[in-house]
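Chemist: sequence? don't have it. structure:
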């Protein structure tokens, strides 16, 4: 009876997860095989999962033979923006979290509460004043317009701070006895223990920067400077009746985030416990 009572919930969970996996995988598989079909086949053959003839012309035309929609240029723009913003966020967030969790100064808790309160406001309300600032600095159609505004993500500061709070304060005290200052404690003691949570912050930041559509659409109007996500909108306008080309462009766009998740998943799982990683 005990085995039966345990088997049924596991079976239900398995069936549910299987259905969810199918719902997620089927559209992705459909997009992949469609990108290897010719436009004539997509328009005339009708519903057929696998291509009658596998072709790579959709990719070669988008990547190498199309000056109107420079997909490779957009790809490199997105890579520059996403990588630069990720590095900047890691520096700013780790230092800010260290200050809010380790340093003692007047108004620290009030400042942190105020910082958390800003999360209640949707980011869209900042678009107009943020654009005014970017325009004043002369950053329109500049990589800095997409890199700098996302440097101090409040949620990332909160995440790293909560992780850092669980690191025993005795580590700091032992380092101070040896003559270490605040920066040396941060760099030599705290930073190595933050690797799991910083990997997750990097994962979130890179993915958000890569997939961002609204803000780059506002600050970039030069086709050569556009990242790949808003660039795909132009691709849709260029190939309204060519879904195979659209699928090829979309699949090229998801490759970096897919690889990132593939190699960083273990850090993602580690950080969810918000533990310091200290072994007894």
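Modeler: Good, I have the coordinates. Computed from a prediction, not measured in an experiment: that's the story for all the values here.

Chemist: going forward, measure contacts between C-alpha atoms and count neighbours the same way
Modeler: Fine.

Chemist: longest helix in this structure, by residue count?
Modeler: helix 2-35 (DSSP state H).

Chemist: so which elements touch that helix?
Modeler: helix 243-271 (3 or more Cα pairs under 8 Å, 6 or more residues apart in numbering; DSSP states H and E).

Chemist: what angle separates the helix it packs on from helix 2-35?
Modeler: Counting by axes from the mean of the first three to the mean of the last three Cα atoms, to 10 degrees, helix 243-271 lies at 140 degrees to helix 2-35.

Chemist: list the buried ones in helix 243-271?
Modeler: 243-253, 256-257, 261, 267-268, 270-271 (16 or more other Cα atoms under 10 Å).

Chemist: included below, for side-by-side comparison, is a second structure:
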């Protein structure tokens, strides 16, 4: 019996259309999860055993909203109320929140008198616009600092927050006040964590990464080089990375530190991307001490 060519073509067309729909659905899902990540808020912190109140470190605390380009972002203000006091702005990573930053605050406490822990746009309890994945979050940090502080600034960040801190240190509006940056698990460009997360979810990197980045670009998300920003920054930049980090390769973190005019690098053996609330305390203290001694004045 001779196969019916029409039936064969029809079946092939059906399979092709089905495959295209599956691919389009996967691409749309990756893009959506990138710009509107799952929210990690109070319940998440309680479930992890993380501090759930900004007063957890025994300092007075307040909470308020900072507005930026269509986003309303909650901020924990901890410690001294004087805006002229040395202030650390502590930034969380992708898909996390100010509660995650709160869990890492311990080693930083001796190095400032005032601490601002915001939810970045599109994260935590922030309302309004979605995340831009580092495209303009440095401007968010600058607007926060300009509106709510007048004294010296220490910028601390993890992952996405680390890249934002490095870029923020180059902005003229706050650069003269930035005494240093502590970057935990930074990456060079956005494609690095995007590709790594595809791998971790067993999704085809080759088929999805390029199209995802192109769609994100159409939505206003643009890649920038963290290494080039580190080279432009005038302040000391300390970088810490884990040797078992599958999201932000240690080689990229090392290159970011090497690019800085005044750079410091430390590796934490066996540390993964999200281990900085339980590992790296001594490395953070040493890095902050180095920043203090390297900063002018």
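Modeler: That came through, no problem. Bear in mind the structure is a predicted one, so any value in this text is a computation, not a measurement.

Chemist: mind checking the TM-score on these two?
Modeler: Taking TM-score structural alignment, normalised by the length of the first structure as the basis, the two superposed chains have a TM-score of 0.27; 124 aligned residues with a Cα RMSD of 6.0 Å.

Chemist: check which helices and strands the next helix or strand after the longest helix of the first structure is in contact with.
Modeler: The first helix or strand that comes after helix 2-35 of the first structure along the chain, using DSSP states H and E, is helix 39-44. Packed against helix 39-44 of the first structure by the contact rule (3+ Cα pairs under 8 Å, 6+ apart) you find helix 243-271.

Chemist: now with 10 Å?
Modeler: Contacts defined by 3 or more Cα pairs under 10 Å, 6 or more residues apart in numbering; DSSP states H and E place helix 39-44 of the first structure against helix 2-35, helix 243-271.

Chemist: so which bits of the longest one are buried?
Modeler: Under the neighbour-count criterion of 16+ other Cα under 10 Å, helix 2-35 of the first structure has 31-35 buried.

Chemist: okay, how far is it across stretch 183-195 of the second structure, tip to tip?
Modeler: 21 Å (Cα to Cα, to the nearest Å).

Chemist: also stretch 159-172 of the first structure?
Modeler: Using Cα to Cα, the distance between the terminal residues of stretch 159-172 of the first structure is 20 Å.

Chemist: buried ones in it?
Modeler: 159-165, 167, 172.

Chemist: what do you get for stretch 73-90 of the first structure?
Modeler: 73-75, 77-86, 88-90.

Chemist: show me what secondary structure element comes after the host helix or strand of residue 208 of the second structure.
Modeler: Element membership of residue 208 of the second structure, judged by DSSP H and E, is helix 205-218. Next helix or strand after helix 205-218 of the second structure toward the C-terminus (DSSP H and E): helix 226-232.

Chemist: by contact count, what packs against that next one?
Modeler: helix 160-168, helix 250-259.

Chemist: so for the last one, what gets flagged as buried?
Modeler: Buried residues in helix 250-259 of the second structure, counting neighbours by 16+ other Cα under 10 Å, are found at 250, 252-259.

Chemist: residue 30 of the second structure contacts residue 212, doesn't it?
Modeler: Yes - Residue 30 of the second structure lies in contact with residue 212 (Cα atoms under 10 Å); the separation is 7.2 Å.

Chemist: please identify which of the two sits among more neighbours.
Modeler: Each of residue 30 of the second structure and residue 212 has its neighbours counted (other Cα atoms under 10 Å); residue 212 has more, 23 against 20.

Chemist: any idea how far residue 32 of the second structure is from the more buried one?
Modeler: 10 Å.

Chemist: what does residue 68 of the second structure give?
Modeler: Relative to residue 32 of the second structure, residue 68 of the second structure is positioned 21 Å away (Cα to Cα).

Chemist: with neighbour numbers in mind, choose between the two.
Modeler: For the pair residue 68 of the second structure and residue 32, the greater number of neighbours falls to residue 68 (18 against 14), based on other Cα under 10 Å.

Chemist: give me the nearest residue to the more buried one, chain neighbours excluded.
Modeler: Setting aside the residues directly before and after it, residue 68 of the second structure is nearest to residue 140 in space (Cα to Cα, 6 or more residues apart in numbering), at 6.3 Å.

Chemist: and the strands in the second structure?
Modeler: 61-68, 71-79, 87-91, 114-118, 127-128, 153-158, 178-184, 237-242, 263-268 (DSSP state E).

Chemist: who does the first one touch, helix- and strand-wise?
Modeler: In this structure, strand 61-68 of the second structure packs against strand 71-79, strand 114-118, strand 127-128, helix 137-148, with contacts taken as 3+ Cα pairs under 10 Å, 6+ apart.

Chemist: out of the ones you listed, deepest packed?
Modeler: Highest mean neighbour count among these (mean count of other Cα atoms under 10 Å): strand 114-118, with a mean of 26.

Chemist: rewinding a little: quick one: closest of the helices and strands packed on helix 39-44 of the first structure to residue 132 of the first structure.
Modeler: Minimum separation from residue 132 of the first structure across those (Cα to Cα) falls at helix 243-271, 29.6 Å.

Chemist: re earlier: export the helices and strands packed on helix 226-232 of the second structure as a markdown table, with columns for distance to residue 206 of the second structure.
Modeler: Formatted as a markdown table, those follow (distance: least, Cα to Cα, whole Å):
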| stretch | distance to residue 206 of the second structure |
| --- | --- |
| helix 160-168 | 23 |
| helix 250-259 | 21 |
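
Chemist: of all the ones you listed, which lies closest to residue 7 of the second structure?
Modeler: Among those, helix 160-168 comes nearest to residue 7 of the second structure, with 51.3 Å by Cα to Cα.

Chemist: flag every buried residue along that closest one.
Modeler: Going by 16+ other Cα under 10 Å, helix 160-168 of the second structure has these buried residues: 160-168.

Chemist: before we move on, back to that, shared neighbours, residue 212 and residue 32 of the second structure?
Modeler: Listed contacts common to residue 212 of the second structure and residue 32 are residue 26; contacts here mean Cα atoms under 10 Å, 6 or more residues apart in numbering.
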